[in-house]
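>>> sequence unknown, structure follows:
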């Protein structure tokens, strides 16, 4: 690589900081973390730490920090690492600063609740002169920042652009697989959050590992059906963004969505901030999309009704177990 590429990660939360850290670790490209909290950004610059979300992690010396959005004028790749429901507002806010050739990557795993649209569609609308792709797959921020081996999928409509951007962002501990199926990648990333809540309910209700394994398998079938109905590919959902992410977040208390499901079952919401749980937003949207496309999604629908207070957990479990017997 003759000329260093310039990558900017917008969002100084756990995942945004972790992504910036792993990109900067490689030292091949110039990487900057762009945030809006001046105090936090200055503290990270001085200490190379973000203890609140990445305890024990020392951020790389090569990582730059700023609150100045004008830096976007020189960026080749811009990674939007803000929550799904904030992606549109962030895109519109930073749009005037973007270079005309900047490639946009969404690192959110969700569906816009207000419109029911996938995030790349939201970004294509907000930033019509830029290519927007989606990064998704199994990877906790603490593992990513700590340099542990992680693989994810990056999808653009243009598969060549996906390969080029994946090559730029991949490194020794972070392998990115290119995809031409942004629908499948995003449905997998969004619905795994909903299903992780269901897995947490199974954990909190002490229903056993066998029940969770069945839920993961049948939840994967739901994701596949919706992805195909929306123009995606079932095979994509059986990959990193979908099955891979669901296995991770559906079995670990490191996952906010899983912990929220446990809290629902146990009735204890101490230290749980529902505003940060993407599955809470995606559940009702997924249920509405299922209805619009005529897709059977009983688990996702049940989670949506539980979250909306329309169904109790015991009744939801009974309804799922007494559905008509069908073939798999």
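Alright, I've got the coordinates. Predicted model only: the values in this text are computed from it and were never measured.
>>> going forward, measure contacts and count neighbours with C-alpha atoms only.
Will do.
>>> now the helices for the stretch 1-150 of the chain?
14-25, 38-47, 87-94, 119-126, 141-145 (DSSP state H, counting those that start in this stretch).
>>> reformat those helices as JSON lines; add distance to residue 247.
Below are the helices of the stretch 1-150 of the chain laid out as JSON lines (distance: least, Cα to Cα, whole Å):
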{"stretch": "helix 14-25", "distance to residue 247": "19"}
{"stretch": "helix 38-47", "distance to residue 247": "32"}
{"stretch": "helix 87-94", "distance to residue 247": "26"}
{"stretch": "helix 119-126", "distance to residue 247": "23"}
{"stretch": "helix 141-145", "distance to residue 247": "16"}
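>>> try this one side by side with the last:
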């Protein structure tokens, strides 16, 4: 445990609540902030997040703070857990209240909508020189909050900060590894959401386990090729941040992105499917940014491209499947794993 460090967790949804509860159980002084003051008050009174984690009892040590300035006062560690579309605005909001020695981390997965920029780029732009880290990996909030075995990885250019954040989260049932490939870790956490829609669609259409395995494997290929083009390390994407998160999200029905794919595969309209899920579905925005990055680096990513077309209503799931299956026969790796044409 990192002693005498106070953690402010910003975002009281399912994942923010789960991580705050984990840290508090680790005896780390932890404050949980959210925009809904009434919801925070109810959480304090009932020790339950009734909307997102109604079956999980929250630790008595966790402090609920509806005032952003108060949440950040004296906090040496900040963990942002908001949807990617709100990430830039929360950085702007916290700037006046950050302690001079506060270090920033985030468990948000995705890109800045409209630009395709990675979240670490936004942090570096607004807080140049300040230590920053991303927390990512295969981890459903409900299972983490319930104390079920899980593993994540913390990546930072500052090795000491990656180590400290990992220690804050590390627990008997929660392994936290560390690394220094921030871009690779972020890419894996974002891109797996797009690929999970593809496997969800296939399962919704009852295409079988062979199709699911093929989509996961070829989706991993797309993730690796885009990652290498961007400068990510292949081993990062073959670890918890990439392959681990991809397998979980593509196969676990707690995944919002998989559930979106399931609904689309069963014939539901996207607006109806998102409304029924009731939470932010990151793949809807992320698919556009993956397409933008692929075009920039002249990469052919047929699964990711097909998901984007389905999400925009340009093709039906059945038409998207036909497009994938009608591609020409070729070697699996014509010029090696990381060739743009692989």
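Great, that's in hand. On a predicted model such as this, the values are computed, not experimentally measured, just so you know.
>>> give me whichever of the helices of the stretch 1-150 of structure 1 is most buried.
Of all the helices of the stretch 1-150 of structure 1, helix 14-25 carries the top mean neighbour count, a mean of 25, counting by mean count of other Cα atoms under 10 Å.
>>> helices and strands around that helix, which ones?
strand 6-10, strand 30-34, helix 141-145 (3 or more Cα pairs under 8 Å, 6 or more residues apart in numbering; DSSP states H and E).
>>> what's in contact with it?
8-11, 29-33, 53-54, 59-60, 62-63, 80-82, 140-142, 144-145, 147, 169-171, 173-174 (Cα atoms under 8 Å, 6 or more residues apart in numbering).
>>> next one: that helix to chain centre, how far?
14 Å (Cα atoms, centre = their mean, to the nearest Å).
>>> with stretch 116-124 of structure 1 instead?
Distance of stretch 116-124 of structure 1 from the chain centroid (Cα atoms, centre = their mean) equals 14 Å.
>>> same deal with stretch 310-319 of structure 1?
28 Å.
>>> what does it contact?
Everything outside stretch 310-319 of structure 1 that qualifies as a contact, by Cα under 8 Å, 6+ apart, is 265, 302, 305-306.
>>> what of stretch 166-175 of structure 1?
Outside stretch 166-175 of structure 1, the residues that touch it by Cα under 8 Å, 6+ apart are 5, 22-23, 26, 144, 147-152, 154, 176-178.
>>> equivalent range in structure 2 for it?
Aligning stretch 166-175 of structure 1 against structure 2 (TM-score structural alignment) gives residues 166-175.
>>> give me the distance between the two termini of that stretch.
8 Å (Cα to Cα, to the nearest Å).
>>> likewise stretch 59-71 of structure 1?
Criterion Cα to Cα; first-to-last residue distance in stretch 59-71 of structure 1 is 20 Å.
>>> report the buried residues of that stretch.
The neighbour-count check on stretch 59-71 of structure 1 (16 or more other Cα atoms under 10 Å) flags 59-60, 62-67, 69, 71 as buried.
>>> quick one on the thing from earlier: adding distance to residue 89 of structure 1, write the helices and strands packed on helix 14-25 of structure 1 out as a markdown table.
Shown next, in a markdown table, are the helices and strands packed on helix 14-25 of structure 1 (distance: least, Cα to Cα, whole Å):
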| stretch | distance to residue 89 of structure 1 |
| --- | --- |
| strand 6-10 | 12 |
| strand 30-34 | 15 |
| helix 141-145 | 23 |
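>>> of the ones you listed, which is nearest residue 114 of structure 1?
strand 6-10 (22.3 Å; Cα to Cα).
>>> could you give the angle of that closest one to strand 30-34?
Interaxial angle, strand 6-10 of structure 1 versus strand 30-34 (axes from the mean of the first three to the mean of the last three Cα atoms, to 10 degrees): 20 degrees.
>>> same for strand 6-10 of structure 1, what does it pack against?
Applying 3+ Cα pairs under 8 Å, 6+ apart, one finds that strand 6-10 of structure 1 contacts helix 14-25, strand 30-34, strand 77-80.
>>> closest one to residue 191 of structure 1 among the ones you listed?
Across the helices and strands packed on strand 6-10 of structure 1, closest to residue 191 of structure 1 is helix 14-25 (Cα to Cα), at 18.5 Å.
>>> for the helices of the stretch 1-150 of structure 1, which one sits closest to residue 161 of structure 1?
helix 119-126 (14.4 Å).
>>> what's the offset of that closest one from the middle of its chain?
15 Å.
>>> wait, which of the helices and strands packed on helix 14-25 of structure 1 is closest to residue 238 of structure 1?
Among these, helix 141-145 sits nearest to residue 238 of structure 1 (Cα to Cα), with 22.0 Å.
>>> check the mean deviation of the longest helix along structure 1 from structure 2.
In structure 1, assigned by DSSP state H, the helix with the most residues is helix 182-204. Helix 182-204 of structure 1 differs from its equivalent in structure 2 by a mean of 0.6 Å after superposition (mean Cα distance after the TM-score superposition for structure 1).
>>> packing partners of that helix?
strand 132-136, strand 150-155, helix 209-229, helix 234-237, helix 245-249, helix 256-266, helix 278-293, helix 298-307.
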